[in-house]
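Enquirer: sequence-free structure coming up:
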């Protein structure tokens, strides 16, 4: 069962009920009526409130339009039940939902307090293709922690993100829906006793990408401040799966699937607007056969002005974002558990390399060379993995680092740094708690096995919303972890500090460039008294490798082999359970670059080593160049006799330094090329 639907069912039907009291509220559009729900206290629920007009007919592939007011009619909007989710395909390929789907839900704690409550707006996950706001019940989080929770739907798939590369469909309609929701909250939330000056947006996966896109979009920098804090759970605009750089290609494909070909783009889009939404979702599935993420965030020239890693180098944008928001960002330790079918047969270096080639093939033209580079950085030549299980762990780690950890830490480095960064308060976390069997049986968590023994992608969501307190069979540890997560998230929403004195086990330190400290939930952090611990330098060398050496954005950037070195090491990634340990140890792998790429910094000790090595390499290269020039001078006569002589560049070891000249011109493809369709995760 889909994790989101499972949470919805569990939270709605596990031991809660409704009082007879109806509650009326005013909104800018008119009066609404909600209901009071009994939990441990009372929570007011307002479900299915419209925040934008139905995006149908001529409004399909248009920015959201205002919903017509009903205030003059004297009618009262029935906000006692959720409305339809947006059109999407379920796991069987059946299409569900309705285009009339732009509705929100508000959960308000019912207490005698007179002060305004902080507001938390949840942006649902689902790869920008599926899910719904109503699948996430905010009742427990609102009641237990004294905050207002807002959930909502936004347009998905091709209906939400089709971009033809011109004025006929500019894409990002789902993101514009989200912005309209943020504006609705600013206009109305005070009527629900919410504080418009304490608004936190939080999301998981695609919702996390969305939240951070809003933070860097120039369209949220002008005028009133729509939100004040950001929580990103397993997603970043720097994630390769969250951003599409060739949307025109996939727009052409779905137009072809719909039979609207041999027309001008204007006529083609008019043809597409006559299609039933269900049919468009089915055509979208045909496109997804060749690409898992064809319809996601793209450059539209307005909300997203360039690929994200270029956007964040804009001087004016960086200036505007100085200290503007506060951030809480993190990942789970087994994010890439979905790679299990590819990893289960990995038993040795050959299997590891094969796995890398399979996963990298659709993203790099010279994927075999890239896989070799990854192997050099992840396999300790002195003490390589010695068992099949260790090779499997290494495979999971490499996939997780590339797909989730590096992009998320990269963003955290950016927002927390001075100089070229946003100079903002930031916190980072690692969620490592393995859900109990009760959550697995309920379809909420990924089944554990002999390899996967931690938190997989989106496992943390159930703990954010307090599901262990409603689920029969959930363990005491599940509830302890959930208490800590709910406490930290809401403390952050209330005052920007997740470690408010008196209700946190340990102090969560701010993230900064030098210490790179983070808070771990679960895993080896658990003792009889605590479920969290502070760690530092989370996979630091591997993160630098991915973010600075294999930049995942920008057509043709590729691999800069002229500016990096590798120090062989004893790798500490044989088990995900080790990733919270400091990575700065004797002989640790240091992969760094000279250039403008964004990555984690090195410690002073690492920097000294790197400078020494670069100096040594430069001296060797200068000597080699001098010898080559002398050979050219003395051998010019031979050259004229025998034709042009070329020297083959083989990589050679100099002590522990490996020159990577054999990896010249590794060029990105997939999301960043025009070579054709790709497949993703």
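Expert: Yes, it's here. Remember, it's a predicted structure, so these values are computed and weren't measured experimentally.
Enquirer: only C-alpha atoms from now on, for both contacts and neighbour counts.
Expert: OK.
Enquirer: distance from the helix ranked longest in the chain to the middle of the chain?
Expert: Longest helix of the chain, by residue count under DSSP state H: helix 604-634. Centroid displacement of helix 604-634 relative to its chain, using Cα atoms, centre = their mean, to the nearest Å, is 40 Å.
Enquirer: distance from the strand or helix carrying residue 397 to the middle of the chain?
Expert: In this structure, residue 397 is located in helix 388-400 according to DSSP states H and E. Computed by Cα atoms, centre = their mean, the separation of helix 388-400 from the middle of its chain amounts to 21 Å.
Enquirer: one more structure, for comparison:
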């Protein structure tokens, strides 16, 4: 194929009315992609797409529950269709992230979206890691054409193993756990080694992701093997210490054995147990993996990241509430990248709707009000889960702090309390802790925080009337592509002109960040997004307007980061402990 000039590419983009093939010669072989017209708010531009590229050998048969292995070279690969999503519970998928029904164990693929304005320069690269509580989701939902064309960046989206396929843990050296994180890391490495062939800049790679994808960006930033592979992260509505995004190693080992029992596999020897589970039908594993009790699943599903001594050497809740404990190994990447964080006022809708509200309603009675259930059961579970304490006095205080004294929903005001509790425990406070930890390390890298308070036209109506829903920011960040209409319950007719303009502003911030590590450069936004620091705590407040703020939710932040630690007599410095953790229970630090 003749190599086209920049002018020819530009002319071609204007003339495209259908799909035109193209080929890129890479280190893994010749990849055959295609051009396709994209339409963002009436602005038609062509984008170059490469879909379903395998980055790993299919993790099936004897490779099930093992670390991913790089895909072999191929002569030519036809990258014109998305690969299947990774195996997951279709019922949960239909409730939360409806995508294509095409699912498979053979799912470790990535997709590349490239602008065609010019091949004369190298584009920054943004690798998207999808969310879904490490249980559901697929890359095909997140088509990157509008972000690519508006922001002049390359966007890569990836699949990674989910649920027990991605996060089962044993003591066998081949299956220690966190296989989904290893998948992501191999995909990141693939992009770093090959993106230059697509016009990308391997020295300017940004990871960004939402919910479990946001948590994954932080886990990737904790893994020393990623040093030099990316330079920035954007964590939306999720970090490594989000309540739903971690568990202890002992609990993960226990869940794995419970699942093996359900599959009628032996549990006395891990190698025999794995051999058995590698030979059962994959769908049986999906069907038999819900092994947690009601209380165990109140904050998180069964199979999530946990310390394994290799990918995760430190327990996230400990080191991000006490960042002086971050060791040199964990900090080798974390300290040397710019990090941005996004929090939504309604993030807690994810947990409230799926577990917390049903739990409270189930346990209400004539003698036990919803507020009683929250104070006597829900809050003690939170305190036990995070601080390894059960204090009736502190539970009463927390119940008071989170009570809806405006009584906005009358007798149902407890729902507002649950939403704010869930938002803070599962999302907001972990994000603040991680932002503080990064800013406190003072290694010369910038930290940024964005708070989204906007109620959007596509926010689904719920009985407790949240300001917005978990994941509402994603369509803005991607420019409302067609692929998101069904999963996010949107239609072209209910997206307002103001929301399109907000999308443009947010895409400018994040692509600026991908270019320079500063969301205000090279294209100056209307409102400057100031760096977050531990003194001023600046953040960008996105509501009906965008403005600079400081000290987001100051009372709630102080309650979790100052009052509770002081109430429990938890030390806040490391000057005396010599690296020992506060005496509040098992730390699960390995190595």
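Expert: Structure received. Since the structure is predicted, the reported quantities are computational estimates derived from the model, not experimental observations.
Enquirer: just to revisit the earlier point, so after the helix holding residue 397 of structure 1, what's the next helix or strand?
Expert: Scanning forward in sequence from helix 388-400 of structure 1 by DSSP H and E, the next helix or strand is helix 406-416.
Enquirer: check the mean deviation of that following helix from structure 2.
Expert: Between helix 406-416 of structure 1 and the aligned residues of structure 2, the post-superposition mean distance stands at 0.6 Å (mean Cα distance after the TM-score superposition for structure 1).
Enquirer: just tell me the aligned range of that helix in structure 2.
Expert: Following TM-score structural alignment, the aligned partner range for helix 406-416 of structure 1 in structure 2 is 429-439.
Enquirer: centre of the chain to the matching stretch, how far?
Expert: The chain centre lies 15 Å from the centre of stretch 429-439 of structure 2; the measure is Cα atoms, centre = their mean.
Enquirer: list the buried ones in it?
Expert: Judged by neighbour count using 16 or more other Cα atoms under 10 Å, the buried positions of stretch 429-439 of structure 2 are 429, 430, 431, 432, 433, 434, 435, 436, 437, 438, 439.
Enquirer: now do stretch 41-49 of structure 1
Expert: Of the residues in stretch 41-49 of structure 1, those buried under the neighbour-count criterion (16+ other Cα under 10 Å) are 42, 43, 44, 45, 46, 47, 48, 49.
Enquirer: who's in contact with the third one?
Expert: Neighbouring residues of residue 44 of structure 1 by Cα atoms under 8 Å, 6 or more residues apart in numbering: 23, 34, 35, 36, 37, 106, 107, 108, 109, 110.
Enquirer: hmm, the second one is touching residue 18, no?
Expert: When you say that, I think you mean residue 34 of structure 1. No: no contact is recorded between residue 34 of structure 1 and residue 18 when judged using Cα atoms under 8 Å, the distance being 11.0 Å.
Enquirer: those two - which one has more neighbours?
Expert: Counting neighbours by other Cα atoms under 10 Å for residue 34 of structure 1 and for residue 18 shows that residue 34 has the greater number, 23 against 15.
Enquirer: shouldn't that one be within a strand?
Expert: Yes: when the secondary structure is assigned by DSSP: H, G, I helix; E, B strand; the rest coil, residue 34 of structure 1 falls within a strand.
Enquirer: what's the closest non-adjacent residue to the residue mapped onto residue 447 of structure 2 from structure 1?
Expert: Residue correspondence to structure 1 (TM-score structural alignment): residue 447 of structure 2 is matched to residue 426. The shortest distance from residue 426 of structure 1 to any non-neighbouring residue, by Cα to Cα, 6 or more residues apart in numbering, is to residue 327 (4.6 Å).
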